[in-house]
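J.: Pasted the sequence and its predicted model underneath.
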Amino acid sequence: MKSQDVRKQFLDFFQSKGHLIVPSAPIVLKDDPTLMFNNSGMAQFKEYFLGNATPKSNRIVDTQKCLRVSGKHNDLEDVGFDTYHHTMFEMLGNWSFGDYFKKEALPFAWEFLTEVLKLDKDRLYVSVFEGNEAENVPFDQEAFDIWKQFVPEDRIILGNKKDNFWEMGDQGPCGPCSEIHIDLRTDAERAAVSGRSLVNEDHPQVVEIWNNVFMEFNRKADGSLEKLPAQHVDTGMGFERLCMAVQNVTSNYDTDVFAPLINKVEEITGLKYTTNDIVLSGAEGEEQNKINIAIRVIVDHVRAVAFAIADGQLPSNTGAGYVIRRILRRAIRYGFTFLDTKEPFIYKLVAVLADQMGEFFPEIKSQQNLVTNVIREEEASFLRTLDQGLQLLENVISETSGKEVAGAKAFELYDTFGFPKDLTALILRERGFSLDEAGFDVAMQEQKARSRAASEVSTEDWSVLIPGNVETFVGYDQTEADVKISRIRKVDSKKDGVLYQIVVDNSPFYPEGGGQVGDKGTLVSANETIQIIDTKKENNLILLLAKQLPENVNASFVAKVDTDLRAASAKNHSATHLMHLALRTVLGTHVEQKGSLVTPNNLRFDFSHFAKVTDEELKQVEDFVNARIQEQLPLIERRDIPFAQAVAEGAMALFGEKYGDSVRAIKFGDSMELCGGIHVNNTAEIWSFKIVSEGAVAAGIRRIEAITSDAVKKHFANQEELLSEIKLSLKNPQDTLKAVVALQDDNAKLKKQLEGLLKDKAKNMKGDLAKEIQEINGVQFLAKQVDLNPEGAKDLAYELGTLGTNMFLVLATAEEGKPMLSCYISKELVADKNLNAGLVVRELGKFIQGGGGGQPFFATAGGKKVEGIAEALAKAKDFLD
């Protein structure tokens, strides 16, 4: 059975049991600060378990894209070394929200595995929770009795809290679980050793495939458990592992989920992957195993990275973007080290992935060009970093007195340039050195401790003041509302200090979302005023953030939004919609929004486009938006319309967003988008629109920053003031532009004259300096500070270089207090003496608190410390010892 059929069979089976099929949520989470990514099937349903929202059906079935690379659930370092862990995987799940429980869930699972998929019953083991006296949770007798109807008691295993009590985090819904494991070993292996003894022992062929979690508790901040108001079923089955079982292979990578990707890697590299059933021994086996691990890492990681980008998360240096970049760099590094790939190639796998999974996950198909270009650019960039890291590692080796490189030095390479520890260790071994791995680990732990300390957050349990309260948002129609506080909690973090999160019953405050920042304002009672410094959304709750609580939390309040800030944000948000339409009109319909930020001060818009937007195109975009403002287009807002109907009528749905069955559509003229943000009632309120910058964010992604309304007025006022200052400095010419052009012409002529004079000066200095050249070990050497600019020093170095084929010159300049070192080495010396000007200036640059690089025969280094020039020149001679 093909993997696509396995997925369909699962969904069809539970649909026949009254479950509603829902699509996978994006892999990147937006409204849950406790998680970066969807790391389990239940993440998108968290608000239902917490009782903050009502599901569209009490029975749901889906397959969820999951990413386990950070936090509590982190499988990254296992990937590639075994055959069943993955960064991204599909979690098949059936869900009951207060509907059925154990007596239905477990028979459903058994029926699907043994009657639909026809798995061998004798290979299946099940586990139930043995209980925990300390937490007053009893042995799961009900699950045990249910399983006795289907399997012999010797294949029912009692599991402890670690194995059979599932928790989504340190706090929140949790409960006992019952797992199903399968033994895929040969008959002979099964006869020799019982599969029972290998369950939960990390055996690659005795693996868990399905977990039935019975959500009946809530873990509180103090660690205690309380009963949930309703009992829920949360199940998860690893799609890749299930395919391994159904297709009768012993590795997830031997299934058709991964085979097309592996075949493509083999085609690109010319290397062969051996399946889990082929085991080679000796040196040949060791070498092949390294190739196998590298290929597994690459085909796993490209799925994770591709789907994350398709869902809106671009690689970056912070947060979730850094995690994605790290995954991709791990794949690149394995290819670089073990597959000898020195050019980008992982991007070529995206087309295979899109063909393979695009039918069920259309986002990978629609975003294929973007994903391909981003991965290709990231590969090229990191391969350059690896090349630079190799040069820096050479410096580290040259500075090492013994045969062991300090761990702190290697960690600096890792931390600053992303140069991996294991690659450093591998290169050092090849050069006859070793790495102080303990020192590296100490440096790593110190950094993690600093990071943890900086981000440490302590969250108390909610204090519920109005039980059963259903929060409503009234902010589209009101900026003030009479409210009661329904719940509060205290959050203490190193970053923000102590904050209080307040939930009110009728919130006019818009929570941060859709790119728009959250509202600020006040809560006013008869006796006091509480400042609301921000508004966030978490698991369907609107959280008002304050630095203090009211003295009487049970009082009646008036919630007041800061209308000036709200109005400014609304203008920028509406302008964002108009600019999106303008970009699609001017540049083409390939343009799609890839991110946005809307604040009261400005707007930022990221979009797909594969070339710099020209000045003329920017002017057309600006003119288009301002024309729509002048047309005074009224806002047409439609709430709670079916998603399919809105899209059919032309509304744009943004990639990476999770939409419900009912949506809100915002329309200004021909601009129609699905949006939950705050907007103006008429485009005339925007007054004016001005683009202030345009540039690249990533491969195929451009960013425009713009302003509206009062910010435009201020911008023009600043420009007028600047023009006045320019005119004043030019002595108030009648034609300012003509005066500036004349000044530029005069400057160009003077610069040309100066360059000629400096060249003449360098030639005149040549004869004097030639007399100072000394011979050291057969090399003509000179290290000297000269009274020239850097360009003149370069000319002088090349002039002196004509005097022989064995020149090693270091010239220093200090024009306007900025030290610069220039190194010239005859090409013959580069080859014969293994000298490299780039390495020389990097080393000597340390004395002037700077650095640089260049070619082996000529390189420069700039710095900040003029006083270090003398020491740098004195040390230059050491390269000839």
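T.: Good, I have the coordinates. Numbers count the residues shown, from 1 in each chain.

J.: from here on, contacts and neighbour counts on C-alpha atoms
T.: Noted.

J.: Remind me which helix or strand the most centrally placed residue in the chain belongs to.
T.: The chain has Gly321 as the residue nearest its centroid, 1.7 Å off, counting by CA atoms, centre = their mean. Following DSSP states H and E, the helix or strand that holds Gly321 is helix 319-338.

J.: Check it against this one:
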Amino acid sequence: MKSQDVRKQFLDFFQSKGHLIVPSAPIVLKDDPTLMFNNSGMAQFKEYFLGNATPKSNRIADTQKCLRVSGKHNDLEDVGFDTYHHTMFEMLGNWSFGDYFKKEALPWAWEFLTEVLKLDKDRLYVSVFEGNEAENVPFDQEAFDIWKQFVPEDRIILGNKKDNFWEMGDQGPCGPCSEIHVDLRTDEERATVSGRSLVNADHPQVVEIWNNVFMEFNRKADGSLEKLPAKHVDTGMGFERLCMAMQDVTSNYDTDVFTPLIEKVEEITGLKYTPNSVVLNDSEESEKQNKTNIAIRVIVDHVRAVAFAIADGQLPSNTGAGYVIRRILRRAIRYGFTFLDTKEPFIYQLVAVLADQMGEFFPEIKKQQALVTNVIREEEASFLRTLDQGLQLLDKVISETKGKEVNGAKAFELYDTFGFPIDLTALILREKGYELDEAGFDKAMQEQKSRSRAASEVSTDDWKILVDGNVESFVGYDQVENEVKITRIRKVDSKKDGVLYQIVLDATPFYPEGGGQVGDKGILVSANETIEIIDTKKENNLILHFAKQLPENVDASFVAKVNTDLRGLSSKNHSATHLMHEALRTILGTHVEQKGSLVNPNNLRFDFSHFAKVSDEELQEVEDFVNARIQEQLPLIERRSIPIQQALDEGAMALFGEKYGDNVRAIKFGNSMELCGGIHVNNTAEIWHFKIVSEGAVAAGIRRIEAITSEAVKKFYASQEELLSEIKATLKNPQDTIKAVVALQDENAKLKKQIEQLIKDKAKGLKAELMTQIQEVNGVQFLAVQVDLNPEGAKDLAYDLGNLGTNVFLVLATAEEGKPMLSCYISKELVADKKLNAGQVVRELGKYIQGGGGGQPFFATAGGKNAAGISEALAKAIDFVM
């Protein structure tokens, strides 16, 4: 059965059981600060389990794109080495929100696997929770009794808390679970060793395929459990593992989920992948093939994770979720570089295969194919350059190493600062006859992790519920001031921000951070006190107001007042962002799509897809377009809670990577219409004026514009006027400022030419003088001297002197404006015959001037900070020819 059919059979089956089929949420989470990525099927439904929102149906089924590469669920380092772990995977799931429970969920699971998919019942094992006396959770007798109707007791396994009690995190909904495992070994292997003994033992052919979680508890901050108001079912089945069982193979990578990608890698590299069914022996050739297999598995797995993350709006970067995506891609590049001998970008070519393979069910990968391809190609090229630089730096570290063990802290610096993989460092060192100080590396790594952990450590108390029921609402579109009651509070203590309090209100006017717009600030005022709200965010459908202190009386009535000055500035920037989006699509083309934004009171930032630099003329057109819309005084047309399909049919722009409900809010200014939950001006005239301040590249195919509006534009023009006045004053207040600047530039150019000629003349005089100072050392014409020239003049002089013969070795030092520079010239014949290298020479001598450098074997330079070290550097130069 093909993988597409497996997916369809699952969804059709649960639709027949009254489940609403919903699309996968984006792999990158936007409104849950506790998670970087969707790491499980239930992540998009957390607000329903927590009771903060009502689902559109009590029965739901889907297949969810998941990514497990950070935090508690981290499979990254297992990927490639085994045949069943992945970074990105699909989780088939069926959900009950206070509806059915064990007596429906378990028989349906059995029915689907054995009657619909026709899996061999004798190959299936099930597990149930054995209970935990310490937590007063009993043995799951109900699940055990249900399974006895379908499965012999010798294939029902009692599991402990680690294997059969599922938790969302350190706190939150949790409960016992019942897993289904499949034994895919040969009949001979099964006859020899019971599959029961291999369940949960990390055997590659005895794997868990389905987990039925019965959420009935809430884990509190103190670790205790309390009963949830309703019982829920949360199931997850590994799509790739199920395909392995259905396609009669013993590796996920041998299924049609991965084979098209593997075949493309084989075509590109000329190497062959060995399926899991082929047993390798212990020969050196087999070891090489095994490394090839691992590398190909890493690459085809990782490209899926990276491609879907980019398609969902997460670009590789140096921070947060973007750093994780970059790290995954770099791991794939490095495996190709080391084990497949790929020195040029090639992973980007797999995107087309992925789009053809999965584009029908996940249209985002097809729609964003060009962007994903370009971003991956640019990232590959960049990291391959980093690897090349890393090899040079590693050579330097080796040259400075005394003995045969390379300092672990130095290796960590290569890893941490330059992104050079540690296992590649170790591999290269072994090839050169060196060892890595692994203990030193591990120590440096642990110290960094401890610093990072300490900086990000957060402890969160349980919610203290003051008002029962799901009573919270947002009234901020219509009001900036409102009478409120506090419904719940909790304390959050972090190393970064210290102690803060999160406050939830029954009807808040505060806008929570979202859609690129920062959260509102303001105050809560009662009869006796005023509490400052420093930020507002949303988490699992709750609007959280952050404060440094709690009111003395949390049960009192308050007036919530938004800081309207800050909100007004943000709203002007937000509305201008919509107008700019329209302008870019009008002027550059409809390929332009928003890829990220930031809207705050000071400015706006807008990332968009475009494959060339936006010219000055185009930027001026964009600016003029937006300002024309401002001058037209377009009124805001806001439509709340309209069906999403109706909004799209009417021309509203929806953003990839955003999760929209069935009903949406649409914002319209003239011809600009977007789905948006943010705060906007009532009329474009309020924006006053729009000014672009910068444009540049963020990643391949992604540009960024930063702009200002309103008060910031007034300040900008005032500062420009002040700057112009200062320039005029400096130029003695000429009548024509531009003419005066041009005249100054012309004069400067003439003086530069004169200086260059003087330096050349001086160098000619020096050449004659220095020729008399050259001495012969071991058959080499040697000179090491300081000259009164700039570095460019010293280079010209070095080449002139070098042309005197075929055995010249020169080191010339300069100290222009106190900045020391060493230039080394070595005749190419000496480079070949005596294995001398100018780059190594300046790296070694550069230590004396507290600097370093490099270059070609016949000419290299090194700059430094300590001019006093020049004489010692010159004195040591003769050592290279002795």
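T.: Yes, it's here. Treat the numbers as computed from the prediction; the structure is a model and nothing was measured.

J.: Just give the TM-score of the two.
T.: Scored against TM-score structural alignment, normalised by the length of structure 1, the superposed chains reach a TM-score of 0.98; 881 aligned residues with a CA RMSD of 1.3 Å.

J.: Tell me the spacing between the spatially closest residue to Thr508 of structure 2 that is not a sequence neighbour and Pro512 of structure 2.
T.: Distances taken as CA to CA, 6 or more residues apart in numbering place Phe474 nearest to Thr508 of structure 2, at 5.1 Å, with adjacent residues excluded. In this structure, Phe474 of structure 2 and Pro512 of structure 2 are separated by 9 Å, where distance is defined by CA to CA, to the nearest Å.

J.: So which residue of structure 1 lies furthest out from the middle?
T.: In structure 1, the residue most distant from the centre (CA atoms, centre = their mean) is Lys771, at 59.0 Å.

J.: which residues does the aligned residue in structure 1 for Lys828 of structure 2 contact?
T.: Structural correspondence for Lys828 of structure 2 with respect to structure 1 (TM-score structural alignment): Lys827. Taking CA atoms under 8 Å, 6 or more residues apart in numbering, we find Lys827 of structure 1 in contact with Thr805, Phe857.

J.: Distance-wise, check Lys827 of structure 1 relative to Asn834 of structure 1.
T.: As for Lys827 of structure 1, its distance to Asn834 of structure 1 is 10 Å (criterion: CA to CA).

J.: next one: Lys594 of structure 1
T.: Distance from Lys594 of structure 1 to Asn834 of structure 1, counting by CA to CA: 49 Å.

J.: Looking at these two, which has the bigger crowd around it?
T.: More neighbours surround Lys594 than the other of Lys594 of structure 1 and Asn834, with 21 against 9 (other CA atoms under 10 Å).

J.: can you give me the offset of the helix or strand harbouring the more buried one from its chain's centre?
T.: Secondary-structure assignment from DSSP H and E places Lys594 of structure 1 in strand 593-598. Distance of strand 593-598 of structure 1 from its chain centroid, counting by CA atoms, centre = their mean, to the nearest Å, is 16 Å.

J.: how big is the offset of that strand relative to structure 2?
T.: Once the two models are superposed, strand 593-598 of structure 1 sits on average 0.6 Å from its counterpart in structure 2 (mean CA distance after the TM-score superposition for structure 1).

J.: between Phe474 and Pro512 of structure 2, who's got more neighbours?
T.: Pro512 (26 against 17).

J.: OK, contacts around Leu500 of structure 2?
T.: With contacts taken as CA under 8 Å, 6+ apart, Leu500 of structure 2 has the following neighbours: Lys491, Val492, Asp493, Phe546, Ala547, Lys548, Gln549.

J.: Report all helices and strands that the helix ranked longest in structure 2 contacts.
T.: Counting residues, the longest helix found in structure 2 (DSSP state H) is helix 737-771. With contacts defined as 3 or more CA pairs under 8 Å, 6 or more residues apart in numbering; DSSP states H and E, the secondary structure elements packing on helix 737-771 of structure 2 are helix 791-802.

J.: So which other helices or strands are in contact with the helix it packs on?
T.: For helix 791-802 of structure 2, the elements it packs on are helix 737-771, strand 808-816, strand 819-826, judged by 3+ CA pairs under 8 Å, 6+ apart.
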